[in-house]
Structure formats: structure tokens, C-alpha cells
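Visitor: only the shape, not the letters, is given here:
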């Protein structure tokens, strides 16, 4: 099962009909739009204007969607929200304890009484974090200019800050000659299950489930991505 069927099952479980559902860090509406297509009223929030522009373009034929450019740490939503979610491992982009707390407080304030919040976050397994910190070949693609592009990745885990630093290097070739090299970086925070439960409780949530996957299986040590379901408590 992917994220959408799981989320839809919770929408049905809560018997949501005319209330609004909140997609936090919605991007281009990958999950928001299927809900709109199924007749639900959706609010998609993202900080990136370009993402929202694309989401609006993809949903012009529908009237049950709102797209708001906002900082997730300072959500401002007037509608009653019985269910909010943040998928695509968006939670991991909030790197510090302060930002994690601000995010959860912001979501808590946006939710209706007893509202449900669902998120996914990569499991901090040994295999995920303790990879060699050397550049490794990943794959080869052809770019829009017809050039060969070799992609390499490099991972460095900061065990004090619990942040994995990802470096992706793209090397472009014309006739087997290197003509351009680009590097991009992304930092992701890893949070352990027990730590996550305490974090949620401290920010006014009751942890209902931590699943192994979107199929709702029990959490195991070989988990790749935890699926977390919690309820607004106070």
C-alpha cells in the first residue's frame, strides 16, 4: 500500500465529509489532488511558490482545493481541520529540536479537537545511517540536452545532531569528455521511535500507532520508513 490509500482509510474512519483536510508541505499536490478528485475539500500548504504554482496548474478543473504559501512552523488556517498529514518524509527537513517543536505546535494549533495527524519519517537503522562516507556511483541518465550524466552520492552522518548529510554529484559528458559538474546537498534529521513518542507527547499529542510501513505492519528493526499516527490530546 502507498500513502494515499492509508490516508484515505483514515479519512473514511473519521467519517470526514464536508470538513477540510490539511496537506502540510504538499509540494505539487501529489497526494492532495487525488483527495480532491475523490470529492474531499483539501488545503495544501507549502513554502515554495513554484511547487504551489504547479499544484494549481494540475488542479484547475477542481473547485475543492485551496493552495496556501505558508511556513509550516507558522500555519494559519481558518477552517476546521479534523485530519492533517505530512508525507514524503517532510518531517526530516526540520533539523533541530526547536524546529521540531515549533512544527508540532503549529500543527497542534491548526487541528480541531481530537484531530488526527499522520506523518512518515525514515527509520534510523544501522544500514541507513552507517554507510561509507565515500563517493559512490549511483546511476547514469541522459539530460534534456542529450548529454550523459553520471550520478554519484556521498553520505555523512552526524551522530551528535542526528543529521545525515547527502551530497549528490552530477557529472555531464559530451563525447565522453567531462563538460560540467554540479553538486547538490540535502540534510535530513533522523528521530528514533522512543524519542518520537516523547516529542509528540510533549507537544500535546497522543501517539496512537507507529507502523513499519503504509500497510500498517508492526514496527520492526528492518523498517525503512515509519508511519506515525497521533491525536491532538489537549
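Guide: On my side now, so go ahead. As the structure is a computational prediction, the values presented were derived from the model and not from experiment.
Visitor: rest of the way, CA atoms for contacts and neighbours
Guide: Noted.
Visitor: which elements pack onto the lengthiest helix in the chain?
Guide: For the chain, the helix with the greatest residue count under DSSP state H is helix 97-110. The contact analysis (3 or more Cα pairs under 8 Å, 6 or more residues apart in numbering; DSSP states H and E) places helix 97-110 against no helix or strand.
Visitor: second structure for comparison follows:
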């Protein structure tokens, strides 16, 4: 995640909160995109890699991976989980202003991490940076929470989840004028028979699909397609997550 101040305590409960995310399914979908567009990348950059779960899944499949995240604590968790993998390099950088020593074959930005970028100027900067570090013909794949999700699912709702190890209460407040959604999280984790409380505030920006299309094109990247959540289908009007597949044009 980037765009906000990194959250040190949050890093160590992140995987427990994301227990229902099927990283193998996400990796299957990303690989199917590579195959669909006849790409066989060797070196892949995972921007805003968090605790490295997706990075590790791709490393298991033989890809050389670079994981970038702004949070040192997230990267510490990632390194601990991936100590057996020599084909992963982690870098502590902001996803907007990342720097590499060379170019890569593919870049992914997943788990609605782009929504954490609160200003259009920074999204434009990110896209330009992706263009600079992507090999000709390489793919850039990112997903977003859709305007429908912000306006109809998140809006001003409250969500919660209760388990033996971790419990959270998630209160949302969506400002339609600023297109900013504030997530107010209260988390309780069980430690030595007692519960520790954590409070987090996260912000995401709602981006219109057409605005992102324009920014992609202005960056020099070429938009190949937009897909529904983890499937090769046109996203319906009530889609909650969509994937953009972009290409740096071949020489």
C-alpha cells in the first residue's frame, strides 16, 4: 500500500485479515493474462507487495520477482515468509516514485493498491514510471475498486468479522465530492489469552474508469482491455473490481 503513512502494527495482522484471499487464484489469473497476450515474462515487479503473499506465489512458479512496498514492517513480514526463496528481491520504496536498476518484463499492482493513491498527479507519475521501467511489449496489470463499489457497497456501511484469533469492525465514510472513502478500522487480536486493540484509518480514492483510461494513454502505455474480477469477461455495470491490462508498445 502507498499513498498514506505506513502502518507498523497493521502489518503484523494483515495476513490474518486477508485470510479469505486466494492468492493462487490471483496468480492463476495473472498467468492466464500472460498467456492470452502471448507473454512469457521472466522478471516481474510486484508494486505495493505488502507482506509478499502474491510475490511468493509467483516465485514458487519460477518467476524472478521484485517486491516493492513503502512499509518496512510489511517487508519484514514478507522477508520472514520468503526466506527460502532466492528469486525474490524486496525494496523499500514508494510505489509512485519507485526506481530500479534496469527494466522488467511485467509489472503488477494488485489488491486495489492504486486506490490508495489519492491524487491524479501521482497516478500519472506512477504510469510514466511504469512505462520507463517496462520492457517493450511488456504488460502492466492493475486492479481497482470500482466507483460502483464505493458508492453502493462501501458508502457509509459498517462491516465486521469475528473469529477466535482476530476480530475487526470496519466503518466506512464516503465523501462523494472529494471521491475519498475513509475506512475506520478497529482490530482486536488475541495474545496470551488477552486481546490487544489496534485502530487504523485508511483512505482510498474512487477513480472513474474513463479517467484511468485517459491517464494510461497519456503515459505512453496502450490499454489492451479491462476485465471483470478474476475472469476474462466484460465488467458489468455493478462490477466491484476490474482489472486493467496495459502494454508498453513493442519497438
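Guide: Looks like it came in fine. Everything quoted here is computed from the prediction, not taken from an experiment.
Visitor: still on that earlier bit, with structure 2 superposed, average distance for the longest helix of structure 1?
Guide: Compared with structure 2 after the fit, helix 97-110 of structure 1 shows a mean deviation of 1.4 Å (mean Cα distance after the TM-score superposition for structure 1).
Visitor: whereabouts in structure 2 does that helix align?
Guide: Mapping helix 97-110 of structure 1 onto structure 2 (TM-score structural alignment) gives residues 120-133.
Visitor: which residues of the stretch 151-251 of structure 2 fall in helices?
Guide: Taking DSSP state H, counting those that start in this stretch as the test, the helices found in the stretch 151-251 of structure 2 are 209-218.
Visitor: now do the strands in it.
Guide: 158-162, 166-175, 180-191, 194-205, 221-228, 241-248 (DSSP state E, counting those that start in this stretch).
Visitor: how far out from the middle of the chain is the second one?
Guide: Okay, so that is strand 166-175 of structure 2. Here the centre of strand 166-175 of structure 2 is set off from its chain's centre by 19 Å, with Cα atoms, centre = their mean, to the nearest Å.
Visitor: go ahead and confirm residue 160 of structure 2 touches residue 168.
Guide: Yes: if you go by Cα atoms under 8 Å, residue 160 of structure 2 and residue 168 touch, sitting 5.5 Å apart.
Visitor: ok, residues contacting stretch 139-150 of structure 1?
Guide: Where contact means Cα atoms under 8 Å, 6 or more residues apart in numbering, the residues beyond stretch 139-150 of structure 1 that reach it are 137-138, 151-152, 170-174.
Visitor: make that stretch 79-98 of structure 2, sorry
Guide: Stretch 79-98 of structure 2 has contacts (Cα under 8 Å, 6+ apart) with 2-3, 47-48, 52, 55-56, 59, 63-72, 75, 99, 122-123, 125-126, 129.
Visitor: give me the buried subset of these.
Guide: Neighbour-count burial (16 or more other Cα atoms under 10 Å) applied to these gives 2-3, 47-48, 52, 55-56, 59, 63-72, 75, 99, 123, 125-126, 129.
Visitor: so of these, which ones are in helices?
Guide: Among these, the residues falling in helices (DSSP H) are 55-56, 59, 72, 75, 123, 125-126, 129.
Visitor: export the contacts of stretch 139-150 of structure 1 as JSON lines, with columns for distance to residue 60 of structure 1.
Guide: Formatted as JSON lines, these follow (distance: Cα to Cα, whole Å):
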{"residue": "137", "distance to residue 60 of structure 1": "41"}
{"residue": "138", "distance to residue 60 of structure 1": "37"}
{"residue": "151", "distance to residue 60 of structure 1": "36"}
{"residue": "152", "distance to residue 60 of structure 1": "38"}
{"residue": "170", "distance to residue 60 of structure 1": "35"}
{"residue": "171", "distance to residue 60 of structure 1": "38"}
{"residue": "172", "distance to residue 60 of structure 1": "37"}
{"residue": "173", "distance to residue 60 of structure 1": "39"}
{"residue": "174", "distance to residue 60 of structure 1": "40"}
